[in-house]
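# Sequence first, predicted model second:
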Amino acid sequence: MEIAQLRMFKTVHDLGSIVRAAEVLHCVPSNITARLKSLEREMGATLFFREGRGLRISPAGEVLLDYARKILALADEARHALGPGAAPSGPLRIGAIESSASGRLPRLLAKYHALYPQVCLELSTGNWTQLLDDIRHRRLDGAIVAVDVERQGLKRSVMYREDLILIAPTSDGPMRTAADLQGKAIFMWPAGCPYRFALEQWLLRHEQVQPITSIASYGAIVGCVSAGAGVALVPRGIYEQYRAGAGWQGHEFAELASIDNLFYWHESAGRHPARDAFVELLQAEFREPVTLFE
């Protein structure tokens, strides 16, 4: 059963003539006759009775007609939903690294839902390798990660930059060099985190060998620093989220360069109104630079 067959079937019923239906559908009558016979064979039932030069729908045809109307209406709805001017709707599966999901996306997700209530957005978090693998296997429509890497079948675009802020208890006083971290506990996400890698490279350049405690939670990392247990390097989004009443202060170092956060998607995914609207909102949200210290 094909959409074109059902459209021919309904048009013949509506006009009561194969010839008139052929004129409306811009095809020859013999094509419609052949397609209707094929449909009857597939359904195992006669759909029209011939009455003189006209046609009268059969009881079996009446049953199929009800389904044909619903199927054609859904097909038209799907076509409009994917059209150039269609409002975003349907499911949207987005992934993000924890710092982006916690520090950057909450406000944006609320705005997105208000603008596009017909979209059912699912947000999942994970490390960047997992998220890119999920896109490659079509488990996600797109993801935000803090690495810029080539991956076969994936496209990417920079969304925003994250400054890196060293947070330390206020009681530790000023932090001016890598040597000021000597002897202090450092709390970071596990190996593979690009922010951890930036810190490790910075310490290595200054010949500072420091053990790092791995914690896969920014809430726990910030809690440790707030309790005076040590220091951590966090992206600006996390700093801004937790800084109120945190009991610590932020320190910037010119050598700790900002890190791009990119949005990845599958190159063969084609047009996706809900995903495209999400990316446009991301770009608009972070178009203007954010001031770290007010």
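In hand now; what should we look at? Quantities reported herein were computed from a predicted structural model and do not represent experimental measurements.
# CA atoms for contacts and neighbours, from now on please.
OK.
# Which stretches in the stretch 1-150 of the chain count as strands?
48-51, 54-57, 90-96, 119-125, 142-145 (DSSP state E, counting those that start in this stretch).
# ranges for the strands of the stretch 151-294 of the chain?
Going by DSSP E, counting those that start in this stretch, the stretch 151-294 of the chain shows strands at 154-162, 164-169, 186-188, 212-214, 232-235, 248-251, 259-266.
# Quick one: closest of these to Lys70.
Closest to Lys70 of the strands of the stretch 151-294 of the chain, according to Cα to Cα: strand 259-266, at 32.8 Å.
# Touching the closest one from outside, list them.
Residues from elsewhere that reach strand 259-266, judged by Cα atoms under 8 Å, 6 or more residues apart in numbering: 132, 135-136, 138, 141-148, 153-164, 195, 279.
# again, only using 7 Å
Identification of contacts with strand 259-266 by Cα atoms under 7 Å, 6 or more residues apart in numbering yields 135-136, 141-147, 153-163.
# Kindly report the same for stretch 209-217.
Stretch 209-217 is contacted from outside by 185-190, 203, 221, using Cα under 7 Å, 6+ apart.
# Of those, just say which sits nearest to Glu252.
Distance to Glu252, by Cα to Cα, is smallest for Leu203 among those, at 14.3 Å.
# Okay, buried residues for stretch 269-285 please.
273-275, 277-279, 281-282, 285 (16 or more other Cα atoms under 10 Å).
# Quick one: residues contacting Leu199.
If a contact means Cα under 7 Å, 6+ apart, then Leu199 has Leu233 as its contacts.
# rerun that using 8 Å as the cut-off
Remark: with contacts taken as Cα under 8 Å, 6+ apart, Leu199 is in contact with 233, 256.
# Could you measure from it over to Glu255?
10 Å (Cα to Cα, to the nearest Å).
# in the protein, which residue is closest to the centre?
Ile94 (3.1 Å; Cα atoms, centre = their mean).
# That one and Leu140 touch, don't they?
Yes. Using Cα atoms under 8 Å, Ile94 is in contact with Leu140, at 5.9 Å.
# Now Pro235: closest residue in space that isn't a chain neighbour?
Leaving aside its sequence neighbours, Pro235 sits nearest to Leu164 (Cα to Cα, 6 or more residues apart in numbering; 4.7 Å).
# next up, a second structure to put side by side with the first:
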Amino acid sequence: MDIRQFQTFKSAADLGSFTKAAQALQYSQATITSHIQQLEEEIGYPLFDRLGKRIVLTEAGKELYPYVVELLTAYSKIKHISEDNHTVRGELRIGASETMTVYKLGPVLSQFKKQYPEVTLSLINDNCMPLREMLHTGELDIAVTLEPHVDDPQLIAIPFLESPLVFVGGSHLAARSMGELQDECIIFSEKNCSLRRTFESYMERKAWTVGSHMEFTSMEAMKQCVVSGLGISLMPYMSVEGMLRSKDMAALQTDDELTFYGQVCYHKNKWLSRAHRTFMEMVLGQQDTGNQRGVQL
């Protein structure tokens, strides 16, 4: 048996798809199929029921799964067995949302790379939901997200800052309330984004109907559209603080308080190396400068 076969098995089981496992592990579809077939031959039983495009663990697969999790955890420990009390080395795969990368992680990443040059560091920017999925599949070690409190029994989520959300519009809308602006164009982030879901939930509570709207994958593009007067949006205060102070955009009045939390997340079964623990300590050690409740918007 090969460790890669077990990694393929776990990824396919977690994602429910050989195709998604191939994408996650960057293998060809043929390699994924070969790994599963070899493992099934070794075990002597089929591990998956192939139901069209869906795959489901058989009873043998369900019995094998916890042992594979235990094996891969031990394998991770073995890869870092050369660490001693004075050395931080190894591989660190981090995921972060765009806002956290731009406004919080820059100094941490710079300091970490300078202090621990023996650590191979990689960073993926994505929305919070895909980042959490990558923690489940093992593609990421740690995710730093900005979203509502994470409620996932498989993940450990440690909050380290609180950031209010603010409704914003062009400077010509200063002193206007959200209730007066129902007909304005709505500037959304993409659909699998926590910010988008929070905005849509707010509109549903207010019985608003989504009319004219635009959708962007980039927070910076959204900000420029707001500044240009193209519509209104909902954004983390930390990402627009400078533009509000310079009056390039305006905060819109509302009685509702919406809050996101900066969180460091990892899988509960993830073995944390010295590199992992050191990075998380550096992130969690940041002063909570995201809580701006006392600032007049």
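Okay, I see it. Nothing here was measured: the structure is a model prediction, and the numbers come from that model.
# Please produce a ChimeraX select command covering the buried subset of the contacts of strand 259-266 of structure 1.
For the buried members of the contacts of strand 259-266 of structure 1, the matching ChimeraX selection, counting by 16+ other Cα under 10 Å, is:
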select :135,136,141,142,143,144,145,146,147,154,155,156,158,159,160,161,162,163
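# The stretch 101-250 of structure 2: helices as residue ranges?
For the stretch 101-250 of structure 2, applying DSSP state H, counting those that start in this stretch gives helices covering 106-115, 128-137, 194-205, 219-227, 237-245.
# Let me have those in JSON lines, extended by distance to Leu173 of structure 2.
Formatted as JSON lines, the helices of the stretch 101-250 of structure 2 follow (distance: least, Cα to Cα, whole Å):
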{"stretch": "helix 106-115", "distance to Leu173 of structure 2": "33"}
{"stretch": "helix 128-137", "distance to Leu173 of structure 2": "30"}
{"stretch": "helix 194-205", "distance to Leu173 of structure 2": "19"}
{"stretch": "helix 219-227", "distance to Leu173 of structure 2": "10"}
{"stretch": "helix 237-245", "distance to Leu173 of structure 2": "12"}
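# can you tell me which of those helices comes nearest to Asp14 of structure 2?
Using Cα to Cα, those put helix 128-137 closest to Asp14 of structure 2, at 6.3 Å.
# Which elements pack onto the closest one?
helix 3-15, strand 90-96, strand 142-147, strand 259-267 (3 or more Cα pairs under 8 Å, 6 or more residues apart in numbering; DSSP states H and E).
# Could you give the residue range in structure 1 aligned to the next helix or strand after the longest one?
Stepping forward along the backbone from helix 3-15 of structure 2, the first helix or strand reached (DSSP states H and E) is helix 18-25. When structure 1 is aligned by TM-score structural alignment, helix 18-25 of structure 2 has no counterpart there.
# Any buried residues in the very next helix or strand once past helix 18-25 of structure 2, and which?
Sequence-wise, the next helix or strand downstream of helix 18-25 of structure 2 (DSSP H and E) is helix 29-43. The neighbour-count check on helix 29-43 of structure 2 (16+ other Cα under 10 Å) flags 32-33, 35-37, 39-40 as buried.
# re the thing from before, which residues touch the residue nearest to Pro235 of structure 1?
If you count contacts by Cα under 8 Å, 6+ apart, then Leu164 of structure 1 has 195, 233-236, 252, 256-259 around it.
# Same question for Lys10 of structure 1.
Contacts of Lys10 of structure 1 by Cα under 8 Å, 6+ apart are 65, 68-69.
# Going through those residues, which ones are buried?
For the contacts of Lys10 of structure 1, buried by 16+ other Cα under 10 Å: 65, 68.
# In TSV, list the contacts of Lys10 of structure 1 along with distance to Gly85 of structure 1.
Formatted as TSV, those follow (distance: Cα to Cα, whole Å):
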residue	distance to Gly85 of structure 1
Leu65	30
Ala68	26
Arg69	24
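# out of the contacts of Lys10 of structure 1, who's nearest Arg104 of structure 1?
The closest of these to Arg104 of structure 1 turns out to be Arg69 (Cα to Cα; 45.7 Å).
# Pull the most distant pair out of the contacts of stretch 209-217 of structure 1.
Spanning the widest gap among the contacts of stretch 209-217 of structure 1 are Leu203 and Ile221, at 19.1 Å by Cα to Cα.
# Between these two, which is the more surrounded one?
Ile221 (23 against 18; other Cα atoms under 10 Å).
# Tell me how far the more buried one lies from Cys193 of structure 1.
Here the criterion is Cα to Cα. By it, Ile221 of structure 1 lies 14 Å from Cys193 of structure 1.
# Can you measure across stretch 83-97 of structure 1, start residue to end residue?
Using Cα to Cα, the span of stretch 83-97 of structure 1 from its first residue to its last is 32 Å.
# what does it rub up against?
Here stretch 83-97 of structure 1 makes contact (Cα under 8 Å, 6+ apart) with 80-81, 116-128, 131, 139-146, 273-275, 277.
# Now, the buried residues of stretch 269-285 of structure 1 that are in helices?
Using DSSP state H to define helices, the subset of these located there is 273-275, 277-279, 281-282, 285.
# so can I have TSV of those showing distance to Val24 of structure 1?
Below are those laid out as TSV (distance: Cα to Cα, whole Å):
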residue	distance to Val24 of structure 1
Pro273	32
Ala274	35
Arg275	37
Ala277	37
Phe278	41
Val279	42
Leu281	43
Leu282	46
Glu285	49
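# Throw the helices and strands packed on helix 128-137 of structure 2 into JSON lines and include distance to Leu230 of structure 2, thanks.
Output for these, formatted as JSON lines (distance: least, Cα to Cα, whole Å):
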{"stretch": "helix 3-15", "distance to Leu230 of structure 2": "39"}
{"stretch": "strand 90-96", "distance to Leu230 of structure 2": "28"}
{"stretch": "strand 142-147", "distance to Leu230 of structure 2": "25"}
{"stretch": "strand 259-267", "distance to Leu230 of structure 2": "25"}
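# From Gln292 of structure 2, how far off is the closest residue to Trp208 of structure 2 other than its chain neighbours?
Leaving aside its chain neighbours, Trp208 of structure 2 sits nearest to Gln182 (6.9 Å; criterion: Cα to Cα, 6+ apart). Here Gln182 of structure 2 is placed at a distance of 26 Å from Gln292 of structure 2 (Cα to Cα).
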